[in-house]
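Trainee: okay, structure incoming, though there's no sequence with it:
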């Protein structure tokens, strides 16, 4: 049974029950146990494979980006291929959209290209997400890597193509640590599951750069979904709205005030998206704990207030997203969360050998 047929067979009542918002003081929302068909996984990279690198978000005009991309891809033992418009995108809107779609579709359809990496994030996927050929992506499954703005495309590919994608550091960014490189290699160049996701070694354990914290204890298992919180919000009410039912939800963001993080999390809670998740892991949110006159609550207080009483395990602090050191996480595979021990373990490989 294909994915569309399966979802149709699940029934309208189950969808309504699973997405109903929580009522203050009322019973916990129904958490349906859904049996989903497995996500399609792309082939792993092998030494010498070619990687297409493109830019779907904020335009890149700095030629140094090409050098950064080349260094990262070659360090993986792979061969970079830069998209025709990576450094030469039109400033005209219609032309820009067509160029980005042409670069994406061209890489997906080209049998010589074994995977597609976004060079950077920023803004722009919202302009093309409704025009992407998702049937083409499903017919030619390849590793797709990105985070931040590309979260929207992760969500859309999961919904429309049923393909595992990879939330990880992009090769055009100014910083790319050996830790980030090894995390990427483990996720896309090896057939084994990445296993326990570990933060980098701390130089000062008394004041860790990535402090882990239990928000609500317990354990849970489910498929991994999520990404950048702002982009998850951007997908609400669209055909690629996030499906959190029975899932391990991971979220992260950057340079948002605590009240802005709170507003987004409250919206997800009001929409019933948090209550039906199996568990939640909050990535280290870089630059998000700056004081603000808008609210008296700091970032950790926000997490406790919005996530602490959901009745599911929650912890924070993994190096996901906009951190100098970045884990690469396959989205759509099974994982186990232990909020008491503050661990997230990826149980399935995101690629096939």
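Mentor: Looks like it came in fine. Here the structure is a predicted model, which is why all the values come from computation and not from measurement.
Trainee: from here on, contacts and neighbour counts on C-alpha atoms
Mentor: Fine.
Trainee: from the chain's centre, how far out does stretch 284-302 sit?
Mentor: Stretch 284-302 sits 22 Å away from the centroid of its parent chain (CA atoms, centre = their mean, to the nearest Å).
Trainee: ok, now stretch 177-193?
Mentor: The chain centre lies 16 Å from the centre of stretch 177-193; the measure is CA atoms, centre = their mean.
Trainee: residues in contact with that stretch?
Mentor: With contacts defined as CA atoms under 8 Å, 6 or more residues apart in numbering, stretch 177-193 is touched by 44-46, 72, 76, 143, 168-169, 194, 200, 324-330, 346-353.
Trainee: which positions in stretch 128-136 come out as buried?
Mentor: Buried residues in stretch 128-136, counted by 16 or more other CA atoms under 10 Å: 128, 129, 132, 133, 134.
Trainee: for the second one, list the residues it contacts.
Mentor: By CA under 8 Å, 6+ apart, the contact list for residue 129 reads 152, 153, 156.
Trainee: how about the nearest residue to the second one, chain neighbours excluded?
Mentor: This points to residue 153. Nearest non-adjacent residue to residue 153, counting by CA to CA, 6 or more residues apart in numbering: residue 129, 6.4 Å away.
Trainee: below is an additional structure, to be compared with the one above:
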């Protein structure tokens, strides 16, 4: 995968001494920063901060899907560019993102796709500009790097959810409408799908440790998050609810990344844990592979905090839009979490 090759190339987790990682984690910003609420007819900016889109149809779909949601669309100058596997050079991609935050006409910024490369932009972003012009930022997977850095540096609540060129099915569009237009204090409860079965198998949650916890959400893609270890672009994990997802990672790599979170002190600081989907993460052929169940048992159960897995978060067709920095109450027994406070500023 492109993302894995990029992370292996940086060799951040492997080469950075773990001593001092606690001190390298970002301090809490002065307070949460909320983007203005959205309305139909607003202008949305489409940007490509990570990988290039493989074909023109994907770019066209991103525009048409934003228009179908009721928005006018403005595209970044380089959103269709290519530099290797990236959607333009680092300077071009960062410039598009900074320009969208500076543009008074643009009310929200949607990432066309993920892939890899967003972490390369973090030193080039204008965080003071972003703090002065808070806006909705939406995307997932590699966009985790932007969510983590922007929240750590500015306190802005951003949104881990569907990308512009992804599937805007009825579930995802409804999530968007309820969260951004109706400003609902969402309860995130998995969609029940019997699919002809006597007992439903799809979208099941599994309690790792029962209980209720409250805190702000941090997290996103496990691979991308742990690749920021030792940098100033990680959020403060103290008292937070950590949510994670991933795709195409063998269990031994998932184990290595959880080990990084443990050694850097992040796991010992969180108040609750939500694991979404790890798509295509089965052990495969081989002898003696750890399972995801065993990995979560090893790293999460000793924390003795409320925890569950199976939330509709990740590389799946129907997925939650999760506010990074939003204050929630999670119920690990029920397999749900709900917003306690608005995640958008009042009109």
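Mentor: Here it is on my side, so go on. As the structure is a computational prediction, the values presented were derived from the model and not from experiment.
Trainee: quick one on the thing from earlier: can the buried residues of stretch 128-136 of the first structure go into JSON lines with extra columns for distance to residue 218 of the first structure?
Mentor: Conversion of these to JSON lines gives the following (distance: CA to CA, whole Å):
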{"residue": "128", "distance to residue 218 of the first structure": "40"}
{"residue": "129", "distance to residue 218 of the first structure": "36"}
{"residue": "132", "distance to residue 218 of the first structure": "39"}
{"residue": "133", "distance to residue 218 of the first structure": "40"}
{"residue": "134", "distance to residue 218 of the first structure": "37"}
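Trainee: what is the nearest of these to residue 302 of the first structure?
Mentor: Lowest distance from residue 302 of the first structure to these (CA to CA) belongs to residue 129, with 31.0 Å.
Trainee: could you check how far the residue mapped onto the closest one from the second structure is from residue 232 of the second structure?
Mentor: Counting by TM-score structural alignment, residue 129 of the first structure corresponds to residue 122 in the second structure. Residue 122 of the second structure sits at a distance of 10 Å from residue 232 of the second structure (criterion: CA to CA, to the nearest Å).
Trainee: and residue 38 of the second structure, by the same measure?
Mentor: Taking CA to CA as the measure, residue 38 of the second structure falls 30 Å from residue 232 of the second structure.
Trainee: so for these two, which residue has more residues nearby?
Mentor: Between residue 38 of the second structure and residue 232, counted using other CA atoms under 10 Å, residue 38 has the larger neighbour count: 24 against 19.
Trainee: counterpart of residue 185 of the first structure over in the second structure?
Mentor: Using TM-score structural alignment, residue 185 of the first structure sits opposite residue 177 in the second structure.
Trainee: wait, a strand at its match?
Mentor: No - applying DSSP: H, G, I helix; E, B strand; the rest coil, one finds residue 177 of the second structure to be helix, outside a strand.
Trainee: which SS class is the most centrally placed residue in the first structure?
Mentor: In the first structure, the residue lying closest to the centroid (CA atoms, centre = their mean) is residue 227, at 3.2 Å. Following three-state DSSP, residue 227 of the first structure is assigned to strand.
Trainee: please name the nearest non-neighbouring residue to the counterpart of it in the second structure.
Mentor: In the second structure, residue 227 of the first structure lines up with residue 220, judged by TM-score structural alignment. Distance criterion CA to CA, 6+ apart; nearest residue to residue 220 of the second structure, sequence neighbours excluded, is residue 244 at 4.9 Å.
Trainee: brilliant, that's me finished.
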